[in-house]
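**Student:** How does the following fold in three dimensions:
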Amino acid sequence: MILVTGGAGFIGANFVLEWLRSCDEPIVNADKLTYAGNLRTLQSLEHDSRHVFARVDICDRQALDALFAVHRPRAVLHFAAESHVDRSIHGPGEFLQTNVVGTFTLLDAARAYWNELPAAQKESFRFLHVSTDEVFGSLQSADPAFNERTPYAPNSPYSASKAASDHFVRAYHHTYGLPTLTTNCSNNYGPYQFPEKLIPLSITHALAGKQLPVYGDGKNMRDWLYVGDHCSALRTVVERGVPGETYNIGGWNEKANIDVVHTLCDVLDELRPTASGASYRKQIEFVKDRPGHDRRYAIDATRIGSELGWRPAETFDTGLRKTIQWYLNNTAWVEGVTSGDYRNWIDMQYGHSR
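**Tutor:** Next up is the predicted model:
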């Protein structure tokens, strides 16, 4: 049995689905079910005895202790987090609570459980903390990509909260010996992503005939990682990673935001042409940049490749095409998550609704 936190969110749910497609080891899935957690994503597991869902807040120590006592996991994969930079600017307190206090609470519950394990189980136990490249701050165009030795320099409330959680994970290994692993990944995209992030937002707005908002001049650079590749990397790290170490996970796909949207429009032009025949590119609209918008992130994923033998299977083009096709085939899922609260958020963030 493994314990996954945040397993109804985007990356966590993809991990749960991939795990149970490829092996029979059960999962206990703890998720608070905030706006970004969606049990419809896990609908195919509704009658699968290998998947045990528990609606649990990671800040609730009593509930966490009960999960450990009942299910006796051999590993924890910690996905649960508030993860959207824009939301952290408007409401940083929730990010502090979930990402810092929640991670600390989970770590302390895991340590108490781990301390009581028999020697062999104690030796093999792992706690994998899933983090972000945003903790490293922003790069200039000529700077080398982030590696595992890059100093932390978070620039948003979100990245600051994730940096703090990373430090707690490191401290629990060095102070208490808890066998932790930390991964710092680049921008994920793929199926089941909540449509507030750039790629699913652009897909859903394009199909609805709305403007495609792009911050600033659109030249902010990101490395793009297909979520299925991220899941395979996490499996590799939890199986072969060295306790106490960190591993950067990237897709080797550094792209400017405007180039991402242009490519997306071109694929949609092919797969779902507009009624008028006009390109979806005509719907692109540049909007006021967000405060403190980091200019460039880039991940050097050499270490996980050379030490653990992992590399992404998807290029940006193949991953994006799979992603767009998934959204075209799953409009009911999209409609189910785009609630009134979501539409209100889009109006607040971008200043209009079209």
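**Student:** going forward, measure contacts and count neighbours with C-alpha atoms only.
**Tutor:** Noted.
**Student:** What residues of the top helix by length along the chain count as buried?
**Tutor:** Longest helix of the chain, by residue count under DSSP state H: helix 157-176. Buried residues in helix 157-176, counting neighbours by 16 or more other C-alpha atoms under 10 Å, are found at 157-166, 168-170, 172-173.
**Student:** Where do the strands of this structure begin and end?
**Tutor:** Here the chain has its strands, by DSSP state E, at 2-5, 27-31, 51-55, 75-78, 126-132, 180-185, 187-189, 212-215, 221-226, 246-249, 254-256, 284-287.
**Student:** As JSON lines, those with distance to Ser138 and mean neighbour count would be great.
**Tutor:** As requested, those are exported to JSON lines (distance: least, C-alpha to C-alpha, whole Å; neighbours: other C-alpha atoms under 10 Å):
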{"stretch": "strand 2-5", "distance to Ser138": "28", "mean neighbour count": "22"}
{"stretch": "strand 27-31", "distance to Ser138": "31", "mean neighbour count": "24"}
{"stretch": "strand 51-55", "distance to Ser138": "36", "mean neighbour count": "17"}
{"stretch": "strand 75-78", "distance to Ser138": "25", "mean neighbour count": "23"}
{"stretch": "strand 126-132", "distance to Ser138": "13", "mean neighbour count": "24"}
{"stretch": "strand 180-185", "distance to Ser138": "15", "mean neighbour count": "24"}
{"stretch": "strand 187-189", "distance to Ser138": "14", "mean neighbour count": "23"}
{"stretch": "strand 212-215", "distance to Ser138": "16", "mean neighbour count": "21"}
{"stretch": "strand 221-226", "distance to Ser138": "10", "mean neighbour count": "24"}
{"stretch": "strand 246-249", "distance to Ser138": "16", "mean neighbour count": "26"}
{"stretch": "strand 254-256", "distance to Ser138": "14", "mean neighbour count": "19"}
{"stretch": "strand 284-287", "distance to Ser138": "21", "mean neighbour count": "16"}
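**Student:** compare with the first, here's sequence two:
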Amino acid sequence: MILVTGGAGFIGSNFVLDWLAGSGEGLVNLDKLTYAGNRENLRSVEKHPGYVFVHGDIGDQGLVEQLLARHQPRAVLNFAAESHVDRSIHSPGGFIETNVVGSFRLLEAVRGYCDSLPAAQREAFRFLHVSTDEVYGSLAPDAPAFTEDHKYEPNSPYSASKAASDHLVRAYCHTYGLPVLTTNCSNNYGPYHFPEKLIPLMIVNALAGKPLPVYGDGQQVRDWLYVGDHCSAIRRVLEAGRVGETYNVGGWNEKPNLEIVRTICALLDELRPKAGGGSHAEQVTFVKDRPGHDRRYAIDARKIERELGWRPAESFETGIRKTVRWYLENPDWVARVQSGAYRQWIAAQYEQAA
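**Tutor:** Modelled structure (predicted):
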């Protein structure tokens, strides 16, 4: 049995589905079900004999302690996080509460549980913390990609809160001997991605005939990682990663945001042409850049390949085609997650054109 936190969110739900499809091991999913957490993502496994869902907060230390005592997991995987930079700029408090305070309380519960285990079980136990490349800050256009030794220079409330949680995880390993593993991933994309992030927002807006808002000049560069590849990397780190180590997980796909948007438009022109003719690219609208927008992220994922033999299976071309097809085939899911609160947020966030 493993315990997953945040397993109803985008990356977490993909991991839960992947784990239950390919493993004979059970899984407990603890999720707070904030706006981006969606039990519908996991409808196909709700009756799976090895799956248990618990509605709750990682900041509820007592609840976590009860779950650990009841289910006796051999590992805890922490996906739970507030993760949207724009939201962190407008409302940083929730990011501090979940990503910093919540991580601390989760670590305290796990530390107590781990200390109570017999020696052999403690030796085998792992706490895997899922983090982001944004903790490293921004790269110059010609700078080498982020390695695991790159210093932390977070530039947004979101990335600062994730950096703080990474430091806590490291400290609990160094001070208390908690057997931890940390992964820092690049930008994920794929099925079940809440449509506030770039790729799903572009897909759903294009299909609805709405503007495709691109920040600034659209030349911000990110490394793109298909979520299925991220799940396989996490499984591999859990299986064979060295205790106390950090592994950067990337897709080897550095691309500017504007190129991503144009690729999506071209795929939609092919797979779902506009009824009146023309290209979806005509909907691209440049909007005022967000404050402190990092110019470039890039992951050097050679360590995880060298030590654990992992490389992404998807190219960006194959992964983005799968992603666009998924959104085309699941319009009901898209409609249900686009609540009134979501629409108000999008309107407020992108109301100003550049």
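**Student:** so what number do they get for TM-score?
**Tutor:** TM-score of the superposed chains, computed with TM-score structural alignment, normalised by the length of structure 1, equals 0.99; 353 aligned residues with a C-alpha RMSD of 0.8 Å.
**Student:** ok, average deviation of the longest helix of structure 1 from structure 2?
**Tutor:** Superposed on structure 2, helix 157-176 of structure 1 shows a mean distance of 0.2 Å to its aligned residues (mean C-alpha distance after the TM-score superposition for structure 1).
**Student:** which part of structure 2 lines up with that helix?
**Tutor:** Per TM-score structural alignment, the counterpart of helix 157-176 of structure 1 in structure 2 is residues 157-176.
**Student:** Not counting its neighbours along the chain, what's nearest the residue positioned nearest the centre of structure 1?
**Tutor:** Residue closest to the average C-alpha location in structure 1 (C-alpha atoms, centre = their mean): Ile11, at 4.7 Å. Closest residue in space to Ile11 of structure 1, ignoring its immediate chain neighbours: Val227 at 6.5 Å, by C-alpha to C-alpha, 6 or more residues apart in numbering.
**Student:** try Gly9 of structure 1
**Tutor:** Using C-alpha to C-alpha, 6+ apart and skipping the chain neighbours, the partner closest in space to Gly9 of structure 1 is Gly37 (4.5 Å).
**Student:** Leu181 of structure 1 and Met1 of structure 1: what is the separation?
**Tutor:** Plainly put, Leu181 of structure 1 is 18 Å away from Met1 of structure 1 if you go by C-alpha to C-alpha, to the nearest Å.
**Student:** Next up, the contacts around the residue located most distally from the centre of structure 2.
**Tutor:** Centroid-distance maximum for structure 2: Gly276 at 36.4 Å, with C-alpha atoms, centre = their mean. Remark: with contacts taken as C-alpha atoms under 8 Å, 6 or more residues apart in numbering, Gly276 of structure 2 is in contact with nothing.
**Student:** Please determine how far it is located from Asp269 of structure 2.
**Tutor:** Where Asp269 of structure 2 is concerned, Gly276 of structure 2 sits at a distance of 12 Å (C-alpha to C-alpha).
**Student:** same thing with Asp149 of structure 2?
**Tutor:** For Asp149 of structure 2, the distance to Asp269 of structure 2 - C-alpha to C-alpha - is 42 Å.
**Student:** These two: who's more crowded?
**Tutor:** A count of neighbours by other C-alpha atoms under 10 Å puts Asp269 above the other of Asp149 of structure 2 and Asp269, at 17 against 8.
**Student:** the helices in structure 2, which residues?
**Tutor:** Remark: helices assigned in structure 2 by DSSP H are 10-22, 61-71, 85-90, 93-95, 103-116, 119-124, 157-176, 198-207, 227-240, 257-271, 302-308, 316-329, 331-337, 340-349.
**Student:** Any idea which of these gets closest to Gly250 of structure 2?
**Tutor:** Of all the helices of structure 2, helix 227-240 sits nearest to Gly250 of structure 2, with 8.0 Å by C-alpha to C-alpha.
**Student:** Buried residues, the closest one. List them.
**Tutor:** 227-234, 237-238.
**Student:** Residue in structure 2 paired with Phe68 of structure 1?
**Tutor:** Mapped onto structure 2 by TM-score structural alignment, Phe68 of structure 1 lines up with Leu68.
**Student:** Burial check on the residue lying closest to its match once chain neighbours are set aside, number of neighbours?
**Tutor:** Once flanking residues are discounted, Leu68 of structure 2 sits nearest to Tyr113: 6.7 Å by C-alpha to C-alpha, 6+ apart. Counted by other C-alpha under 10 Å, the residues lying close to Tyr113 of structure 2 total 18.
**Student:** Touching, Tyr113 of structure 2 and Glu65? I think so.
**Tutor:** Yes: using C-alpha atoms under 8 Å, Tyr113 of structure 2 is in contact with Glu65, at 7.2 Å.
**Student:** For Ala69 of structure 2, which residues are in contact?
**Tutor:** Counting by C-alpha under 8 Å, 6+ apart, Ala69 of structure 2 has contacts Tyr113.
**Student:** how about 10 Å then?
**Tutor:** Neighbouring residues of Ala69 of structure 2 by C-alpha atoms under 10 Å, 6 or more residues apart in numbering: 63, 113, 116.
**Student:** any chance of those residues in JSON lines, with distance to Asn78 of structure 2 too?
**Tutor:** Below are the contacts of Ala69 of structure 2 laid out as JSON lines (distance: C-alpha to C-alpha, whole Å):
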{"residue": "Leu63", "distance to Asn78 of structure 2": "15"}
{"residue": "Tyr113", "distance to Asn78 of structure 2": "15"}
{"residue": "Ser116", "distance to Asn78 of structure 2": "20"}
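**Student:** Report the contact partners of the residue lying closest to Tyr176 of structure 1 once chain neighbours are set aside.
**Tutor:** Once flanking residues are discounted, Tyr176 of structure 1 sits nearest to Arg111: 7.9 Å by C-alpha to C-alpha, 6+ apart. Taking C-alpha under 10 Å, 6+ apart, we find Arg111 of structure 1 in contact with 105, 127, 172-173, 176-179.
**Student:** okay, now Glu148 of structure 1: neighbour count?
**Tutor:** 18.
**Student:** Was I right to think it contacts Val135?
**Tutor:** No: here Glu148 of structure 1 lies out of contact with Val135, judged by C-alpha atoms under 10 Å, at a distance of 11.3 Å.
**Student:** one step back: could you dump the helices of structure 2 into CSV and include distance to Ser131 of structure 2?
**Tutor:** Shown next, in CSV, are the helices of structure 2 (distance: least, C-alpha to C-alpha, whole Å):
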stretch, distance to Ser131 of structure 2
helix 10-22, 11
helix 61-71, 20
helix 85-90, 14
helix 93-95, 14
helix 103-116, 12
helix 119-124, 22
helix 157-176, 7
helix 198-207, 19
helix 227-240, 11
helix 257-271, 21
helix 302-308, 15
helix 316-329, 21
helix 331-337, 25
helix 340-349, 25
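**Student:** Many thanks, have a good one.
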